[in-house]
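# pasting the structure only:
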């Protein structure tokens, strides 16, 4: 009987016929801590401050012209019957034609009768100066209140400014007697009536207005005096130019004014002829005297 031979060595380990299941133990993944909340800037609302008061121009810088009423423009037939008829009467100085209309419509003296917002007084003041027109203005002003004469057209001109441009001295005197403050109300481009008269070369009006303002205290600024002085020299109104220099000698201390006066005189080819020469020389002496005296003071 054959017997199995065994080899030398350690005894054989019996095999387990069942498959062993290998269980893998997974270690837990560490969870990171939660992120901090996203930073947001703290918005601080500014304190609510009250709005500053609305800027208002001073009395000498109005928001707009002191316009008359515009009711006549709402009715075409009424405008033709009233406005056009009064316009024609004012240009001719026809008080007989104007009076019945004014009796029926007394408030029309405060209404505009042109598209430029001219009143009846504006038209009469700028019309050719005749006895009839002056009488028309006299009777019209008697029907008006003092503040009615301060009404302006769309160009900021009062009736006095238009009279100054036209050189109607008698008309201006009638209005100023009713409202003494009219010469101090500026018109178009902030021009005073005195400057307007000098600009349009109306010597009689310039003399009247300047003498009137001298008596009133002459509250014009240095710039206004300077402008009037230059225009008076341009218009050969030398007597008023000399008065301005005598009344406001401080104007001669400004080099710009001296240059402007010399340029103005140099452009006048007839300024150094005949009797004008003495007047021009006097102006130059009045203007340059302070500089001559100061020069002599430092040289002596």
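Looks like it arrived, so ask away. Please read all numbers here as calculations on a predicted model, not as lab measurements.
# alpha carbons only for contacts and neighbour counts from here, please
Will do.
# so is residue 272 in a helix, a strand, or just coil?
coil (DSSP: H, G, I helix; E, B strand; the rest coil).
# tell me which helix or strand the closest residue to it other than its chain neighbours sits in.
Using Cα to Cα, 6 or more residues apart in numbering and skipping the chain neighbours, the partner closest in space to residue 272 is residue 280 (7.2 Å). Following DSSP states H and E, the helix or strand that holds residue 280 is helix 276-299.
# tell me what that helix is packed against?
helix 238-247 (3 or more Cα pairs under 8 Å, 6 or more residues apart in numbering; DSSP states H and E).
# hmm, who's touching the helix it packs on?
Here helix 238-247 makes contact (Cα atoms under 8 Å, 6 or more residues apart in numbering) with 206-207, 210, 225, 229-230, 232-233, 251-252, 279-280, 283, 286-287.
# now list the buried members of those residues.
Among these, the ones that count as buried by 16 or more other Cα atoms under 10 Å are 206-207, 210, 225, 229-230, 232-233, 251-252, 279-280, 283, 287.
# circling back: for the helix holding residue 280, which residues meet the burial criterion?
Buried residues in helix 276-299 (16+ other Cα under 10 Å): 279-280, 283-284, 287.
# same thing with stretch 215-235?
For stretch 215-235, the buried set under the neighbour-count rule, 16+ other Cα under 10 Å, comprises 225-226, 228-235.
# the structure to be compared is supplied as follows:
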């Protein structure tokens, strides 16, 4: 289906692309200062003054329209009668967000079926017995989902199994990705599970820089999904040189999310290390300075303003 010229996405939402679609739309809404109406509890609307409610209503309509024109036929039918951007977003997440893979009886007759079954149940003792007999199974892929046991345990948030599997793995085993380029670390970061994130990074620092097919690193995924405990940790262990412009758009993207997430101290710190990041394009072609709203700048003094903002004590 053709994408509208003013759509926020390169593909309309369907049953196969929710993860990427939600990142695209959220990033667009953040850039347009519209994401807060998607996050806001509807009960809060009634407490606002008439002027504030009018402003909210306009933003809600714009955000809802953005979501609507970014949907395919099936998705559109689910939110056709919805007047709230938040309800529309939640409805689409409920219907299209991938569910953790749960094997059913008879799904797999391969050698590694006992391992995947044990991991899905959270039974580490059985999984360990199998891995003792078949150590190579630790990097085997499920024949249907094509994901490893570690990826499955991460999705299901079986923290104890994740910790045990990581201990048995070589560093390169943690670099295995799914079909969309997501490592198990990317999943843990997106879910905000700091315990699993620390466990994996403790084994391998290289996985910090592995990007998804959408060119997103684990710290950017955590930022997009407002998992700030994870962001703080990943930022503390990420080499600063990996965020410089010559290494790609990752530092610029991180500054943008710091600013829109109101993590101004972290934004200042990174900009002080490399001021040119403010004018460097991120993975979506956006420069971080655009995160500053026009109302924050006196006319004709945008550059002077952010320079002062950075160096103010």
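Now that the structure is in, tell me what you want to look at. All figures in this text were calculated on a predicted structure; none of them were measured in a lab.
# which stretches in the stretch 101-250 of the first structure count as helices?
Ranges of helices within the stretch 101-250 of the first structure are 120-126, 131-142, 159-166, 169-178, 193-199, 203-216, 222-234, 238-247, based on DSSP state H, counting those that start in this stretch.
# angle of the second one against helix 169-178?
Our comparison of helix 131-142 of the first structure with helix 169-178, counting by axes from the mean of the first three to the mean of the last three Cα atoms, to 10 degrees, yields an angle of 10 degrees.
# about what we covered before: from the buried ones among the contacts of helix 238-247 of the first structure, which single one is nearest residue 92 of the first structure?
Closest approach to residue 92 of the first structure among those (Cα to Cα): residue 206, at 25.5 Å.
# list the residues that contact the equivalent of that closest one over in the second structure.
Structural correspondence for residue 206 of the first structure with respect to the second structure (TM-score structural alignment): residue 231. Contact analysis of residue 231 of the second structure by Cα under 8 Å, 6+ apart lists 219, 222-223.
# for those residues, which one is nearest residue 156 of the second structure?
The closest of the contacts of residue 231 of the second structure, once distances to residue 156 of the second structure are taken by Cα to Cα, is residue 222, at 17.6 Å.
# the closest one contacts residue 230, correct?
Yes. Counting by Cα atoms under 8 Å, residue 230 is a contact partner of residue 222 of the second structure at 6.4 Å.
# list the residues that contact both of these two?
Residues within reach of residue 222 of the second structure and of residue 230 at once, by Cα under 8 Å, 6+ apart, are 189, 192.
# distance check, the counterpart of residue 154 of the second structure in the first structure against residue 140 of the first structure.
Aligned by TM-score structural alignment, residue 154 of the second structure pairs with residue 125 of the first structure. Distance of residue 125 of the first structure to residue 140 of the first structure, computed by Cα to Cα, to the nearest Å: 11 Å.
# quick one: which of the two has more around it?
Between residue 125 of the first structure and residue 140, counted using other Cα atoms under 10 Å, residue 125 has the larger neighbour count: 32 against 19.
# list the contacts for the residue nearest to that one when sequence neighbours are not counted?
Nearest residue to residue 125 of the first structure, sequence neighbours excluded (Cα to Cα, 6+ apart): residue 163, at 5.0 Å. By Cα under 8 Å, 6+ apart, residue 163 of the first structure lies in contact with 125-126, 169, 171-172.
# counterpart of residue 163 of the first structure over in the second structure?
Checking TM-score structural alignment: residue 163 of the first structure goes with residue 188.
# next: residue 97 of the first structure.
Using TM-score structural alignment, residue 97 of the first structure pairs with residue 126 in the second structure.
# my read: its match touches residue 118, true?
Yes. Residue 126 of the second structure sits in contact with residue 118 when judged by Cα under 8 Å, with a separation of 6.0 Å.
# neighbour-wise, which of those two wins?
Taking neighbours as other Cα under 10 Å, residue 126 of the second structure and residue 118 compare with residue 118 leading, 19 against 16.
# please name the nearest non-neighbouring residue to residue 114 of the first structure.
residue 83 (7.8 Å).
# close enough to count as contact, the one you found and residue 110?
No. Judged on Cα under 8 Å, residue 83 of the first structure makes no contact with residue 110 at a distance of 11.6 Å.
# now, of the contacts of residue 231 of the second structure, which are buried?
Buried by 16+ other Cα under 10 Å: 219, 222-223, out of those.
# picking up where we left off before, tabulate the buried residues of helix 276-299 of the first structure (a markdown table), appending distance to residue 155 of the first structure.
Formatted as a markdown table, the buried residues of helix 276-299 of the first structure follow (distance: Cα to Cα, whole Å):
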| residue | distance to residue 155 of the first structure |
| --- | --- |
| 279 | 36 |
| 280 | 35 |
| 283 | 35 |
| 284 | 37 |
| 287 | 35 |
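# contact partners for residue 144 of the first structure?
Shown in contact with residue 144 of the first structure (Cα under 8 Å, 6+ apart): residue 109.
# alignment lookup: it to the second structure.
Mapped onto the second structure by TM-score structural alignment, residue 144 of the first structure lines up with residue 169.
# quick one: its match from residue 138 of the second structure, how far?
Residue 169 of the second structure is 7 Å from residue 138 of the second structure, by Cα to Cα.
# just residue 18 of the second structure next, same as before
28 Å.
# pick out whichever of those two has more residues nearby.
residue 138 (22 against 18).
# the first structure: matching residues for stretch 77-88 of the second structure?
Using TM-score structural alignment, stretch 77-88 of the second structure pairs with nothing in the first structure.
# show the end-to-end separation of that stretch, please.
11 Å.
# for residue 228 of the second structure, which non-adjacent residue is spatially closest?
Closest to residue 228 of the second structure by Cα to Cα, 6+ apart is residue 222, at 6.9 Å.
# which residues are in contact with the corresponding residue of the first structure for that neighbour?
Correspondence of residue 222 of the second structure to the first structure, assessed by TM-score structural alignment: residue 197. By Cα under 8 Å, 6+ apart, the residues touching residue 197 of the first structure are 164-167, 203, 205-206.
# apply 10 Å and report the result again.
For residue 197 of the first structure, the contact set (Cα atoms under 10 Å, 6 or more residues apart in numbering) comprises 161-168, 191, 203-207, 209, 228, 231-232.
# the nearest residue to residue 279 of the first structure once chain neighbours are set aside: neighbouring residues, count only.
Spatially, and ignoring its direct neighbours in sequence, residue 279 of the first structure is nearest to residue 238 (6.8 Å; Cα to Cα, 6+ apart). Neighbourhood size, residue 238 of the first structure [other Cα under 10 Å]: 20.
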